[in-house]
Structure formats: structure tokens, C-alpha cells
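Got a predicted structure plus its sequence, pasted below:
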Amino acid sequence: MMMTDLYDRYLQNPKICTDTRKIIAGCLFFALKGPHFNGNEFAKEALKKGASYAIVDDELYAIDDKYILVKNALTTLQELARFHRKELKCKVLGITGSNGKTTSKELCLQVLKKKFNTLATSGNLNNHIGVPLSILSIGTDTEIAIIEMGANHINEIEFLCGIAQPDYGVITNVGKAHLEGFGSLEGVLQAKTELYRYLATKDAPVFVKDNDYVLIDKIPKECPIIRYGELKESNYIIKYNGAQPFVKVLLNETQIQSQLIGDYNFDNIALSIAIGMEFGIETIDIKEAIESYVASNNRSQIIKTNANTILLDAYNSNPMSLEKAIQNLENIKHENKVMILGDMFELGEETNIEHQKIIDQCLKSGVSNVFLVGKIFNAINNTKYTSFDNTRDLVELLKTQAIEDAFILIKGSRGMKLEQVVDCL
């Protein structure tokens, strides 16, 4: 089938599904494959549940005209998204970076929708499957789309840019994340700046923090640079105004009080303000958007229990973000501070070194009550802190040894599932 014909069928009811548990009536079902499943086996079920067509890549399953046989279902999904993007009139803002992508995306969404019909990547749909799904969720009435792009190997951002075709771009920062795939910090920088190199092909602008000289140095001359931050030469001057515990900023003479903890969130807030200003959002609307945003989904999420205050940041962890989280805890004014820290994944040859650095930082922090969770932390010899092989073992301890009247930082990689300890606190 020609892509134009498939696109016509998509336009009849522009909904895409890849999971038979989430079928939408009239959708196109793409039979994707994974390590432990073959989507072709679920195509019949998808049609029974209301899908209009099933896109399959095994002729054994293409038994009637409701099945559309293609060479590769995933490649077809990506090509359909690329075709759709070319038909869209909206502006696309591409966001990538080692930390802060999702928080920045959500803040930008809150700001931009004050004036524009704005869509943003749902959840963390930021990979070779998620970005096509995000693009295909954009309607013809959308004015701005914010597309988050993640990667753990070289050339992934370049590939995703070919699908999303951003008109603006931002790299939130570059740190030691996914080193197994990138090899080194220089590899991370090379991969993330693929966004810049794509934007250079269309003379498209880049938003960048005014003092991030590593990234500024990588911006091609073809890209107009929109600087934001505290330096007087910036296009948009946003000043840090404290964080005890919630970050405050000044935009001209207007104070904006966020509901985000940690001075590291200043960069995310400043970016959303700069983007809002660039797109003509009024200061009062920017203030309202940022002040109303509350973090969720285990990302810088504040939870108050009967006994404690918890900063739950258990969606992801890497050396850069964990170091900043510990520094932030040091600055919080509270008599009883606790850290529950989980393993950081995908660090390759630097795994043990980076985990030891975190233990050393904890020792210098002045926080005495520290729990380390995961096989990596547990394998490192330390005489100061209690460590556990897994989250379940910590939960069992907390059931018998209550923590009370504490401010607790919980941070670890997603696979550690540290949010499970919250019910014990």
C-alpha cells in the first residue's frame, strides 16, 4: 500500500494504537514487535475491539482486507508520522537533554497554552516509537507541539529529528547519563547536539542557558541563538530569587513563586519563561502558568504524609541529577534529613566509580541517616550507611523502624521502584 493511501485511512479517524488493552474505536492498530511479544498475534483481537485496520508485517496474519501488510510495522509507523508532520502547519519545539526534559516540557506546555492550542509529548513517549506516536497525535488545529526526544545511542536524536522536524530546539543540559550507549560524557554531548546540527539545516533558532558555554560552543553558526538566564547580555533576563524550599524567580520586577523544589529547577523555569516571552505570552500569564504547575509522576514530587515530608524523585537518576539533589537537600532547613538513594543504571565502566562518588558526597553532606538501595550500592564497601539489595528489603525494615518528623529525599533509577517505600513513611 502506498503511504498516501495509508495516510488517507489514518485521516478518517486519526488515532493510533499499539496495545490491544487501549484500543480506540476506529483507530489504526500497528502490530509492533518486542523482545517478548509479537504484535501480529494481537491484530485479530485489535480488530474485534474496534480498530478499523491492523497494520501487520507477517503475511500469515493478513487474512482479509482489514489487515494491511507491510514490510515492517515499526518502520511504517515512523514513515506515517514523518508524512503527517510534513502536512502539519504547527510549529514544533524539540527538547532533549540529560536531565530536566520532562519538567521543562510540562512547564513550557503550561505557559504556551495560555495563548496557543498546544500539545506536548505524553508521559515519556520520547523514543523511536514514542516520538512517532506523539507526532501522530497532533491535530490540524494544533498551533505549537512540544516534542521530547530521548536517546541512549549516537544517531538517535538525528533520527528522531527527521520525524519530528523541529522548528525550534533546546538541550536542557548534558551530563553522565546512558554512558553504556554513549561511552563517555563527550559521547553524550555529541549525541545531544545532533539536535543543533539538524536545526542548522533549516536555519532554525536554539534556546540556550546563557552560561552554558559548553553547549553554546556547539551551536552551528546557521542557528539564531536565543539566550536566557541572569546575564545582562541575554535575550531574556530571568533572575534566581531563592529556594526555601520552592524556587522563586524574578522576571523584570515580577516575582514568580513556583511549586518546584531545588535550585536546579531554576533552569527549567527560566527556559519556560524565555519560550513564553519569545512567543508573546504576557508576563501575568507566564506567572500564573508556572505558579500553578505541580510536579507529579515521581518527578520532584512533594508528598506530605502523617509523619514526614517527602521529595520523591524516583523516575530517573544519574550522577549529575543525584549530585544536585543531594546538594539541594543540604540547603533545605530541616533538623531531621533522610536520604533513600537507589542505584543509577546504564553507566557502563564508570558504574562503581560514580556510585562511590555519591557515597563520598553523602559523607560530606552532614546527613547521617542514609539508606542505599540496589545491587550496585550494596556491593560497595561502606561502614557508615545501611544498604539493601532491593527496595523490598528496605520496605521490610521501615515497617519495623519508623521514620518520623523528617524531610526525606528519595531518588533512584526507574527500575529501582523506590516509590514503593512511600507507604512506609
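All right, it came through fine. Not measured: the values here are computed from a predicted model. Numbering: from 1, shown residues only.

can we go C-alpha only for contacts and neighbour counts from here?
OK.

which residue ranges form the helices in the stretch 151-300 of the chain?
Remark: helices assigned in the stretch 151-300 of the chain by DSSP state H, counting those that start in this stretch are 156-164, 179-182, 185-192, 194-200, 213-216, 265-278, 283-292.

Export those to CSV and append columns for mean neighbour count and distance to residue 109.
As requested, these are arranged in CSV below (neighbours: other Cα atoms under 10 Å; distance: least, Cα to Cα, whole Å):
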stretch, mean neighbour count, distance to residue 109
helix 156-164, 22, 17
helix 179-182, 19, 30
helix 185-192, 20, 22
helix 194-200, 23, 20
helix 213-216, 14, 24
helix 265-278, 22, 8
helix 283-292, 18, 9
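
of those, which approaches residue 110 most closely?
Closest approach to residue 110 among these (Cα to Cα): helix 283-292, 5.3 Å.

Nearest to residue 344, out of the helices of the stretch 151-300 of the chain?
Ranking those by distance to residue 344, with Cα to Cα as the measure, places helix 179-182 first at 10.9 Å.

circling back to that earlier point, redo the helices of the stretch 151-300 of the chain as a markdown table? Include distance to residue 398.
Formatted as a markdown table, the helices of the stretch 151-300 of the chain follow (distance: least, Cα to Cα, whole Å):
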| stretch | distance to residue 398 |
| --- | --- |
| helix 156-164 | 41 |
| helix 179-182 | 33 |
| helix 185-192 | 37 |
| helix 194-200 | 45 |
| helix 213-216 | 43 |
| helix 265-278 | 30 |
| helix 283-292 | 34 |
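
Out of those helices, which is closest to residue 372?
Among these, the nearest to residue 372 by Cα to Cα is helix 179-182 (21.6 Å).

got the contact list for that closest one?
152, 153, 154, 185, 188, 191, 346, 347, 348, 349, 350 (Cα atoms under 8 Å, 6 or more residues apart in numbering).

roughly how far is it from the heart of the chain?
18 Å (Cα atoms, centre = their mean, to the nearest Å).

Could you do stretch 344-351 as well?
Per Cα atoms, centre = their mean, the displacement of stretch 344-351 from the mean C-alpha position of its chain is 19 Å.

got the buried residues for it?
Of the residues in stretch 344-351, those scored as buried under the neighbour-count criterion (16 or more other Cα atoms under 10 Å) are 344, 345, 346, 347, 351.

about what we covered before: residue 100 is nearest to which of the helices of the stretch 151-300 of the chain?
Relative to residue 100, the nearest member of the helices of the stretch 151-300 of the chain by Cα to Cα is helix 265-278, separated by 6.6 Å.

Got another one to weigh against that:
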Amino acid sequence: MLNLTPRDLELITLGELIGDVTHVDSLARAVIDSRHIGTDDVFFAFKGEKVDGHAFLQAASDNGAALAVVEQRQSNIGLPQLVVDDCQKAMARIALHRRKQFSGVLMSMTGSCGKTTTKGMLVSILRQRGKTDATEGNLNNELGVPLTLMNMDASSDYFVVEMGAAERGDIRYLMQIAQPDITAITNIGTAHIGRFGSREAIAETKAEIFAELQEDHKAAINLDDAYASDWLELLADKKVHSLTFSQQYDTADLLARDIVSSFESIQFTLCYQEQTKAVKLPATGRHNVSNALCAAAMAILAGCSLDDVATGLAEFVPVAGRLAPLKGSWGGPLLDDSYNANPGSVQAAIDVLCQFDARRWLVLGDMAELGGYTESAHQDIGEYARSAGVDELVAFGEQSNHTLAGYFAASASTDKKTGRAFTDHDKLVAFLRQTLQPGDAVLVKGSRSSAMEKVVEPLLITKVSD
């Protein structure tokens, strides 16, 4: 809840309040989509690349908004308006004000893969200790984070903020607003490499989450990541307390050992300061062990015990579309990883698929935002799929031919593996329905632009039971 008055916003933003607001005791929420406006909400008429929020002031008013924050006054709209120079800057100022009102522990993470899953795991752990709130969905950009902070429950003991980046400086900007007490980077991969140009540039951008920390803050470091030594050096210079985690190195503060993975869960032993705790995580894939370690390390830095960690991880509910284990209509397992895709996350998902002792199908939509790496990245994934043990590749989208080219290039001349390409969801689904056999294991994955959930839904029966 925003819990500020229109006059409060006028003072915080240095704007000009126009209209009668004497009837408004307190504003409820900050919103940028007029379709989601409720009674006593404040609507920010943000100007985007394709849509100008000023065109939706009447809709916001009709839906119950008490106030609109605008850059140009709209005199033909009866809704009270707060005129500011820049809506985004106004949002940032209000978000910073709300952050300063929060007395609990605020925690943030970024990374190429696993941010939302790690956030969910961390929230589940922290709830063992106290009231916990977090970013909704993936509102992790220059608009989503301020909205999250403006609407956060200031009575929470813990608040978890996810941070994403589209270019250099984005994380720094968000850090200056959110000012978290504890931060982490899940990993560095090649997601959005088309925007950044290189993996090194991605690492430098993500490292802004550590560079902006103050001396009394804390950080969780993934010792398995290639850039861990750079982060540790950076934090040592800043005298920030760090806690390392790893699946590989015994020198880490927090370790996962004796990892046993099934198709619905992962079991491992968590080791910290001569303590051990058995953990059963209702997720699949070794990459989720890394996500769990990251969440555990952040929770420990916040004062949680290993018992809290184990209980919280056991109660974690996987996010839909992120390697959710389902049962397909053909009588075999369906791994729904349709939410998004980048080269690193696709490889991790393929590794999970290839644990099945069955005919293994990869149904892969295009990976977006790879820039000049697009063709080679899809070819590389095709090669990886074949070498990992994928039996049948079904590629979807404009890059299908590149994915298939890599897949067949890695195949022996006597290999009976097959591949198909599609650009129509309905035709793809029809092919799978006709071809899949009982027991076949299927992984569906792709970037948001590929909308691979349109493939999952028609093939779905139900969630696999433990």
C-alpha cells in the first residue's frame, strides 16, 4: 500500500497539484496500467516507446483513480492531476521515500538466470522467520522496481526485490533507489547478450549490485561462477561482509553435498559452519541447487537458521512455466519451461530432460535478444541437444533452421535422430499429438516472444504428483 496523500506526493516530487483532493485521505496503490486501476489508486501517465499514458487518463478516472501523475496537464479530464517534469523520475523519488520508511531487511538479487526462482525460494525461507513480501512476477526494471517499492507493505519484516538490466547502469540506478541491505548475483550467462555485446559487459553490469553496497551491507557470492573472484575482490575493497556458496568448492562457506535428483525433486545435504541439514527441494535440475544455495546464503545473512532454510525450501512452490513437472496427454512426462529462454537456461533444461530413461523430445522456440550471436547460439544449442542425448528435436520460429543445422551437424551418419521445424503453434501441436508415444519425455522451452505456453496447454493433463 502506498499510504501517502496527494499533498505528500506533491512535496516529494516537487510537482504542482491541480484539482480538489480534499476527499482523498490516503492513496492506495501506484499503477501504470489504467486497466488495473482500483479505488483511490494513483495513475502514473508514463510515456513509453509505443504507448503514452496520458491517452488513458479518462479510463483511469472511470476505474476509480483518485489522482494522476502527468507531464502535461489534461484540462478536459476531471481527475485531479499532479504535474511533474518527468513521470519516471517522480516514481523514483516516491519509491526512495517509501524505501526510507521501511525498517525491515531489504534484499535484492540479479543475474542471467534463476532470479525469479531464487526470489521465490528466498521468500519461502524468510517466511519461517517473519512477515515477508516481494516483487510480484518479474517487475524488475526501471519501472517495475519503483512500482514495487511504492506499493510494498512497510510493516513487513523482510522485503525481496528482483533486479534486471537492459543496459549498463540499470542495476546501479535501481540500487540507488532500493538501497538493499543484502544482495546476490545468481550467475552470469549470455541472456540478453544482443543488448550488451559480450558476456564481460553483462558481468560488469550485474556487478553494479555489489559496487553500490555500503560498508555495513552484506552479499552472497556464487563461488561456482567464473566471475566470483572479481566480485570477492570488489567487496573486500569495500569491506562488505560476504558469504560464499558452491556445489563444487569445499572452500565455500555454504555447500551442497550428496545431491540426488529425481524428476519431481532434488535432495541434498546443506553444510554450513560444521552444521549439516538434509534438504528436499520440490524442483528439478542441478541448476536449482545453485538457486537454492543462493537463497539459503541470503537468508543466513539475514539471520535465518539451517532449520529455517530446510523448511522453507521444502515449502517452495515452483513458478509456472519454469521446469514445472507435468503429465502429458500422451502418457508421458512434460517439462514446462516455456516462460523464457537463453542459452544457459536451455542447456540446464536439456540436462534435466536427458535424465529420463525414455525417448527424449526437445520442443524449442527461438531464443530472443541475442543480437549478432543469434545464428551461432541456436546452432550451438542444436549441437548441445544432440550431444546431451536428445532423441527428437522440434524447433519453432525463425531460427529453427539454425537450431536444426546444429543438431544434425552433431549427429553421426548412422544416427536415426530426427528433427522438424514449425512456425505455426497449431500445426506443431497437431504434429506432437500424432507422433508422441506413451512414455515419451518432452521438454517445451522458448523465449517469451515464442509463446511456447501455446504448445504446453493443449498437451497438458495435470501436475506430476510426488
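Happy to help now that I have it. Keep in mind that this is a model prediction, so the values were computed, not measured.

which one of the helices of the stretch 151-300 of the first structure lies closest to residue 92 of the first structure?
Of all the helices of the stretch 151-300 of the first structure, the one in closest proximity to residue 92 of the first structure, counting by Cα to Cα, is helix 156-164 (7.4 Å).

That closest one vs the second structure, mean deviation?
Once the two structures are superposed, the average separation between helix 156-164 of the first structure and the matching residues of the second structure is 0.9 Å (mean Cα distance after the TM-score superposition for the first structure).

What range does that helix cover in the second structure?
Under TM-score structural alignment, the match for helix 156-164 of the first structure in the second structure covers residues 170-178.

from the chain's centre, how far out does the matching stretch sit?
Averaging C-alpha coordinates over stretch 170-178 of the second structure and over its chain gives two centres that are 17 Å apart (Cα atoms, centre = their mean).

now do stretch 104-124 of the second structure
On the basis of Cα atoms, centre = their mean, stretch 104-124 of the second structure sits 8 Å off its chain's mean C-alpha point.

Over to stretch 263-273 of the second structure?
Between the mean C-alpha position of stretch 263-273 of the second structure and that of its chain there is a distance of 22 Å (Cα atoms, centre = their mean).

Can you pull up the most central residue in the first structure?
residue 102 (3.4 Å; Cα atoms, centre = their mean).

Could you check which helix or strand contains that one?
helix 101-112 (DSSP states H and E).

in the second structure, what residues pair with that helix?
The aligned range for helix 101-112 of the first structure is 115-126, by TM-score structural alignment.

Tell me which residues are up against that stretch.
With contacts defined as Cα under 8 Å, 6+ apart, stretch 115-126 of the second structure is touched by 109, 132-134, 137-138, 158, 160-162, 186, 291-292, 294-296, 298-299, 304, 308-313, 315-319.

Once aligned, what mean separation remains between that stretch and the first structure?
Between stretch 115-126 of the second structure and its aligned stretch in the first structure, the superposed structures give an average distance of 0.3 Å (mean Cα distance after the TM-score superposition for the first structure).

Now do the contacts for residue 92 of the first structure.
With contacts defined as Cα under 8 Å, 6+ apart, the neighbours of residue 92 of the first structure are 144, 145, 146, 147, 164, 165, 166, 167, 168.

mind listing which of the contacts of helix 179-182 of the first structure are in strands?
Secondary structure assignment by DSSP state E places none of the contacts of helix 179-182 of the first structure in strands.

Could you dump these into a markdown table and include distance to residue 338 of the first structure?
Written out in a markdown table, the entries for the contacts of helix 179-182 of the first structure read as follows (distance: Cα to Cα, whole Å):
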| residue | distance to residue 338 of the first structure |
| --- | --- |
| 152 | 31 |
| 153 | 35 |
| 154 | 37 |
| 185 | 30 |
| 188 | 32 |
| 191 | 36 |
| 346 | 26 |
| 347 | 25 |
| 348 | 28 |
| 349 | 29 |
| 350 | 26 |
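
what residue of the first structure matches up with residue 210 of the second structure?
In the first structure, residue 210 of the second structure lands on residue 196 (TM-score structural alignment).

between the helices of the stretch 151-300 of the first structure, which gets nearest to residue 135 of the first structure?
By Cα to Cα (comparing all of the helices of the stretch 151-300 of the first structure), the closest turns out to be helix 156-164, at 6.6 Å.

Which other helices and strands does the closest one contact?
Counting by 3 or more Cα pairs under 8 Å, 6 or more residues apart in numbering; DSSP states H and E, the packing neighbours recorded for helix 156-164 of the first structure are helix 73-87, strand 91-96, helix 130-136, helix 185-192, helix 194-200.

would a markdown table of those with distance to residue 383 of the first structure be doable?
Formatted as a markdown table, the entries for these read as follows, by distance: least, Cα to Cα, whole Å:
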| stretch | distance to residue 383 of the first structure |
| --- | --- |
| helix 73-87 | 50 |
| strand 91-96 | 39 |
| helix 130-136 | 43 |
| helix 185-192 | 31 |
| helix 194-200 | 44 |
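
For the buried residues of stretch 344-351 of the first structure, give me TSV that also has distance to residue 254 of the first structure.
Shown next, in TSV, are those (distance: Cα to Cα, whole Å):
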residue	distance to residue 254 of the first structure
344	39
345	41
346	42
347	42
351	44
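
Of the residues you listed, which belong to helices?
When DSSP state H defines the helices, the subset of these inside them is residue 351.

Residue 29 of the second structure contacts residue 36, doesn't it?
No - in terms of Cα atoms under 8 Å, residue 29 of the second structure does not count as a neighbour of residue 36; the distance is 10.2 Å.

Who has more neighbours out of these two?
When neighbours are counted by other Cα atoms under 10 Å, residue 29 comes out ahead of the other of residue 29 of the second structure and residue 36, with 22 against 12.

So the more buried one versus residue 59 of the second structure, what's the distance?
The span separating residue 29 of the second structure from residue 59 of the second structure equals 16 Å under the rule Cα to Cα, to the nearest Å.

coming back round to it: show me the one of the helices and strands packed on helix 156-164 of the first structure that comes nearest residue 263 of the first structure.
Counting by Cα to Cα, and looking across all of these, nearest comes strand 91-96 at 20.0 Å.
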